[in-house]
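**Q** What follows is a protein structure lacking sequence information:
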């Protein structure tokens, strides 16, 4: 069976990697970008490079439903698969297993106490820390009156992960065609800048590029982040992801951290404006408010990229738009987290057709 995957961010790469485990599939992945996603750029044409890889499962306020199941499945997948990928490819994938600490700036914690009970019944740990506990554990933090700690949540480097998924899929025989733009589709026949690809099943996971292929309303939302270096680490012990007012601090090691990210919507006409310096500065101000040690940090680089947000419907979009043509796109800010569950849905649909 011939499978064509259009788009090779983290979602497309995860789909390719998981499908590569099925025998009798001939898999081709096409992507308009000339190379797989790269590290240390300042501008990313896709969402994967711009992501921070923060994986919020138990700490999400979603108490039940499909989205929560997908989130938890994603975290479990990475818990099991990172070592598998590293062994298969010889690549290192930075994966923070220290959890997520969400700072609270109000003493109204009723919703969190309720969620702790919900998670307990789901066999998931979630802790409410008072200010005394927070100061004891992380004295470099300021302003917060409490914190929510989720030991089971994670953070993963999206670029290193995607590169490893691509390499692993290649080792299992998947054909990748980068620098190949899709210019049209007729059923399962894909017309590209390099020629025609005949397929039995097509998966479109091109993110913001999906709209240009299928004319569905997925709009780009810009996000900015910054990589900083401090004279010394915030702490001598391993740190969780620290988040407050939707601003994340991600530890990288060697006194280096990611801080971000902004959420900048397009105009009513759908145009993406240049990155807003004021919003970027505000993210840093917010981070410094609750982590004063970041003031005066050396800026290693800043970067931005686009996230695909479906209009008028929840993210992500996973549906067959016609027989043997499947959309797996529009993951917005959770592409890394939801990629494994997306791949599982795609795999299930294809297995049924074998």
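**A** Thanks, I have it. Please read all numbers here as calculations on a predicted model, not as lab measurements. Numbering: from 1, shown residues only.
**Q** C-alpha from now on. contacts and neighbour counts both.
**A** Noted.
**Q** Can you give me the distance of residue 118 to residue 59?
**A** In this view, residue 118 and residue 59 are 11 Å apart by Cα to Cα, to the nearest Å.
**Q** Between these two, point out the one with more neighbours.
**A** Counting neighbours by other Cα atoms under 10 Å for residue 118 and for residue 59 shows that residue 59 has the greater number, 26 against 17.
**Q** For the more buried one, which residues are in contact?
**A** 100, 126, 148-150, 153 (Cα atoms under 8 Å, 6 or more residues apart in numbering).
**Q** also this one, for the comparison:
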């Protein structure tokens, strides 16, 4: 079925040789690219405007956990999280088919060590583990108290964004990168390089979203991480880790090529992305205490990303003005919520009713 164009759609570019667009998506992270791909598949003409290089900010820095069973999840967010996690297998299948790129979706599950005082209820699919069961499942792990198995998946977010970008372009989508947005008015997005027009404009600017279409209270929350890799061996070795490991002080996320991602901090420090060697060493030490094999691995790289936070930790999803929308503030759940966010936002933009109640996530909820 053909998609409905936004109600305000008009061709606002007077030069007919210039390609016009129905929707401009500001921000080429996992949220912006997922929405742009969804809209382009629906038959709309979409332009993504990115201040830097597509997929190189918070999405590039993420670990990629689809943490739908985490007992710390916001209960008001859980319906959207459940829908999004259930969408992932088909989302990835279609994405890999269109892009001809793999995103390393893995389903082995998570071993988590919880602090009972930090949550009110476990996810129904959680399964308690004894120390012996932990070692049986993951022989290299040093068990801690309150261990549980969570049937979750994860992806490589760098591969995910690369595939999204390629699939979007394959569908005929346009990307303008390398120039920050200076202003947004009715049907107009102005950058340092040019002016773009569209009937609908969507703010998917991540940590920078608050600077694009104020007032919205998004802010950057810094997270430092590192990647370790096995030392070279003359003969193939089995993987050091098969499951994601989450504890109160650290998490470890294995990649299919043998790398392990270790994270992460939560720091309120503006737009600073400087890496602190002492913090990285502390993360590594915490990882070694759970997985001693990390001691024999070398640090490949370390980085910091800026998560888009909000005052209540929930994203802003909805309409800001007649032609303006926002999908930002996903904090630590951008990877988890990308498929469902694209689905509900596409429904709003196309004039359909989303399948989930978005009132708890309304962008005006902080206005008094």
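**A** Cool, got the structure. Since the model is a prediction, treat every value here as computed from it, not as a measurement.
**Q** Mind checking which of the contacts of residue 59 of structure 1 are in strands?
**A** Among the contacts of residue 59 of structure 1, the members found in strands (DSSP state E) are 100, 148-150.
**Q** Let me know the closest of those residues to residue 245 of structure 1.
**A** Nearest to residue 245 of structure 1 among these is residue 148, at 12.8 Å by Cα to Cα.
**Q** Which residue is the nearest non-sequential neighbour of whatever residue of structure 2 lines up with residue 174 of structure 1?
**A** Matched by TM-score structural alignment, residue 174 of structure 1 corresponds to residue 173 in structure 2. Nearest in space to residue 173 of structure 2, with sequence neighbours left out and distances taken as Cα to Cα, 6 or more residues apart in numbering, is residue 46 at 5.6 Å.
**Q** From residue 119 of structure 2, how far out is the one you found?
**A** For residue 46 of structure 2, the distance to residue 119 of structure 2 - Cα to Cα - is 41 Å.
**Q** Kindly report the same for residue 280 of structure 2.
**A** Taking Cα to Cα, one finds residue 280 of structure 2 at 27 Å from residue 119 of structure 2.
**Q** Those two - which one has more neighbours?
**A** residue 280 (21 against 12).
**Q** Please give me every residue in contact with the more buried one.
**A** Residue 280 of structure 2 sits next to 224-226, 302 when contact means Cα under 8 Å, 6+ apart.
**Q** about what we covered before: nearest to residue 197 of structure 1, of the ones in strands among the contacts of residue 59 of structure 1?
**A** Among those, and counting by Cα to Cα, the member closest to residue 197 of structure 1 is residue 100, at 43.5 Å.
**Q** how many other residues sit next to that closest one?
**A** 28.
**Q** That one and residue 127 touch, don't they?
**A** No: in terms of Cα atoms under 8 Å, residue 100 of structure 1 does not count as a neighbour of residue 127; the distance is 10.7 Å.
**Q** number of nearby residues for residue 186 of structure 2?
**A** Using other Cα under 10 Å, residue 186 of structure 2 has 14 other residues around it.
**Q** now it: how far from residue 106 of structure 2?
**A** For residue 186 of structure 2 relative to residue 106 of structure 2 (Cα to Cα), the value is 42 Å.
**Q** and what of residue 247 of structure 2?
**A** 20 Å.
**Q** Then residue 61 of structure 2?
**A** On the measure of Cα to Cα, residue 61 of structure 2 and residue 106 of structure 2 end up 18 Å apart.
**Q** Check residue 65 of structure 2 too.
**A** With Cα to Cα as the criterion, residue 65 of structure 2 and residue 106 of structure 2 are 10 Å apart.
**Q** shared neighbours of those two, which are they?
**A** Both residue 65 of structure 2 and residue 106 are contacted by 153-155, under the criterion Cα under 8 Å, 6+ apart.
**Q** For the residue nearest to residue 208 of structure 1 when sequence neighbours are not counted, which three-state class applies?
**A** Among residues not flanking residue 208 of structure 1 along the chain, residue 308 sits closest, at 4.8 Å (Cα to Cα, 6+ apart). Secondary structure, DSSP: H, G, I helix; E, B strand; the rest coil: residue 308 of structure 1 is strand.
**Q** how about residue 308 of structure 1, what does it touch?
**A** 47, 207-208, 218-221, 329-333.
**Q** Mind checking which of these are in helices?
**A** residue 47 (DSSP state H).
**Q** how about TSV for the contacts of residue 308 of structure 1, with distance to residue 63 of structure 1 added?
**A** Listed next are these as TSV, based on distance: Cα to Cα, whole Å:
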residue	distance to residue 63 of structure 1
47	27
207	27
208	29
218	27
219	27
220	28
221	26
329	24
330	22
331	19
332	20
333	19
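**Q** Mind picking the two most distant members of the contacts of residue 308 of structure 1?
**A** Greatest spatial distance among the contacts of residue 308 of structure 1 (Cα to Cα): 221 and 329, at 14.1 Å.
**Q** Between these two, which is the more surrounded one?
**A** When neighbours are counted by other Cα under 10 Å, residue 221 of structure 1 and residue 329 differ, and residue 329 comes out ahead with 30 against 23.
**Q** Good, wrapping up.
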